[in-house]
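K.L.:
Return atomic coordinates for the entry below.
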Amino acid sequence: MTDTKKTALVVSAHSADFVWRAGGAIALHASQGYAVHIVCLSYGERGESAKLWRKGEMSEDKVKIARRSEAEAAAQILGATVEFFDIGDYPMRADKETLFRLADVFRRVQPEFVLSHSIKDPYNYDHPLAMNLTQEARIIAQAEGYKPGEKIIGAPPVYSFEPHQPEQCEWRPDVLLDITEVWDKKYAAIQCMAGQEHLWEYYTRVALQRGVQAKRNVGITSTRNIEYAEGYQSLFPRVTENLG
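P.N.:
Sure, this is the predicted structure:
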């Protein structure tokens, strides 16, 4: 990452999560000049790749190759860089080395903001693990005593992107991000996810629904033509000099 650009970090449990849930934010900020970096903790090779497994004569290595190719193509469309930790899924487990590895990414990227999963998800334990890992890595990357002499990070805001079933995850958006101008890029990235084609329409409906809510929240006098949006829940208070 260069010092001339603002940066952002997205931590995705599986290799498609960042597309469904944050593809609009990634494309939007990339278009604004941000260097957005994505970490995929796993490829989702076991639990997120049913269509690939149903083809028969499949192995984990073959699924990983297909999933990596999909994620790389999607990241390129969105204008982001991506790396893969390959720590496995269903179940996902993270050791101290993985934690430090992610802390090192924080130090390298120096993000202005961070996106990851909801803190709770009774349908998928990999998702809250990813957020917990993200939060702890952020704390370590702030610590002067971790690899002394390196540049520490500040306190980048952390946002939870929308889970598949928000009510069951106790997720409530307090930020609605207008992604109308980059929806074509997000949908093109969605179409890269051939292994989960059943979710294309679902996340289109989610974006349209959040778009309706966003337009309502800017008021009827606004001239903004909001059609698509993404929802986010902030983990920390926003510090500001005014409430406008």
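K.L.:
can we go C-alpha only for contacts and neighbour counts from here?
P.N.:
Noted.
K.L.:
now residue 202: how far from residue 28?
P.N.:
21 Å (C-alpha to C-alpha, to the nearest Å).
K.L.:
The two: which has the busier surroundings?
P.N.:
Legend: neighbour count by other C-alpha atoms under 10 Å for residue 202 and residue 28, higher for residue 28 (23 against 12).
K.L.:
Which helix or strand contains the more buried one?
P.N.:
For residue 28, the host element (DSSP states H and E) is helix 17-31.
K.L.:
One more, so I can put them side by side:
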Amino acid sequence: MSAKPTALVISAHAADFVWRCGGAIALHQELGYEVTVACLSFGERGDSARLWKEGKSLDEVKAIRRAEAEAAAEALGVGDLRLLDLGDYPLRLDAGAQDQLVDIIRDVQPKWMMSHSRWDPYNTDHMNTTSFVLEARMIAQAWGHNPGEKVLGAPQLYLFEPHQTEQMGWKPDVFLDITPVWDKKRAAMECMNGQIHLWDYYTRVAQQRANHFKRNSGGQAGGRDCKYAEGFETIFPVCVDELA
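P.N.:
Purely as a prediction, here's the structure:
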């Protein structure tokens, strides 16, 4: 385990971490965190339509998406990218996969975690990932699971923004200014050549969330300037000594 503060992002497919929380990853890497990204699949079947239309084989698609994920992680400053290759559409999360994720969580000992929204009827891989992450987090906290290992504390689980936001019941209560690292996020997005159509879409999302950041940091009374932001929904209560 790193001596630095750590964080863990669990992404159903190999591009999800880039679109939805690439700014948070890059920003916290610059703040001295060691951010681990665990991709459960490459998104080879469901997120790679352009490659299939080009006549690529399954192995070719997976190799391309692997290379894209590795390049994007490098652009964000990630030194610990774990590619579990569990398959997608559907993403089948069995007991063996659960053991792998619990081991990762205990190894990383994250200060905070991130994953998908709790509801996503357009892509059940996403919402199944979040249920899977919550259960793995619970197991990692259990003293009776593999006794002798260091158990997990109580890291917050942040849910990053889904693609069809209005349909997902996702309600952000945290806005993060990613303006200082926007160039890194955009560079990471441009590594995802299998989904070029999303580059500008997620640029617009970041600009929209920047408006929400400004409004909620003071609004017309003098909110902080912000050009790009990401939104997150928290699962667990936040413990504080003073109200902001």
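K.L.:
For the first structure, which segments count as strands?
P.N.:
Using DSSP state E, the strands found in the first structure span residues 7-12, 35-40, 81-84, 113-116, 158-161, 175-178, 229-234.
K.L.:
Next, the mean deviation of the fifth one compared to the second structure.
P.N.:
Read it as strand 158-161 of the first structure. Superposing on the second structure places strand 158-161 of the first structure at an average distance of 0.4 Å from its equivalents, by mean C-alpha distance after the TM-score superposition for the first structure.
K.L.:
again with the second one
P.N.:
For strand 35-40 of the first structure, the mean distance to aligned residues of the second structure following superposition is 0.3 Å (mean C-alpha distance after the TM-score superposition for the first structure).
K.L.:
And for that strand, what's in contact with it?
P.N.:
Contact partners of strand 35-40 of the first structure, identified using C-alpha atoms under 8 Å, 6 or more residues apart in numbering, comprise 1, 5-15, 18, 26, 29-30, 79-86, 109.
K.L.:
ok, back up a step: okay if I get the strands of the first structure as a markdown table plus mean neighbour count and distance to residue 167 of the first structure?
P.N.:
Shown next, in a markdown table, are these (neighbours: other C-alpha atoms under 10 Å; distance: least, C-alpha to C-alpha, whole Å):
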| stretch | mean neighbour count | distance to residue 167 of the first structure |
| --- | --- | --- |
| strand 7-12 | 24 | 20 |
| strand 35-40 | 24 | 25 |
| strand 81-84 | 17 | 30 |
| strand 113-116 | 24 | 17 |
| strand 158-161 | 24 | 13 |
| strand 175-178 | 19 | 16 |
| strand 229-234 | 24 | 13 |
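K.L.:
Now tabulate these in TSV and tack on distance to residue 49 of the first structure.
P.N.:
Converted to TSV, these look like this (distance: least, C-alpha to C-alpha, whole Å):
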stretch	distance to residue 49 of the first structure
strand 7-12	15
strand 35-40	15
strand 81-84	16
strand 113-116	20
strand 158-161	21
strand 175-178	29
strand 229-234	24
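K.L.:
coming back round to it: what about the helix holding residue 28 of the first structure, how far off from the second structure?
P.N.:
Relative to the second structure, helix 17-31 of the first structure is 0.2 Å off (mean C-alpha distance after the TM-score superposition for the first structure).
K.L.:
Would you mark the buried spots in that helix?
P.N.:
Neighbour counts using 16 or more other C-alpha atoms under 10 Å place 17-30 of helix 17-31 of the first structure among the buried residues.
K.L.:
Closest to residue 49 of the first structure out of those?
P.N.:
residue 17 (12.2 Å; C-alpha to C-alpha).
K.L.:
which residues touch the nearest residue to residue 151 of the first structure once chain neighbours are set aside?
P.N.:
Of all residues not flanking residue 151 of the first structure in the chain, residue 107 sits nearest, at 6.8 Å (C-alpha to C-alpha, 6 or more residues apart in numbering). By C-alpha under 8 Å, 6+ apart, residue 107 of the first structure lies in contact with 141, 150-153.
K.L.:
go again using 10 Å as the cut-off
P.N.:
Residue 107 of the first structure makes contact with 101, 137-138, 140-142, 150-154, according to C-alpha atoms under 10 Å, 6 or more residues apart in numbering.
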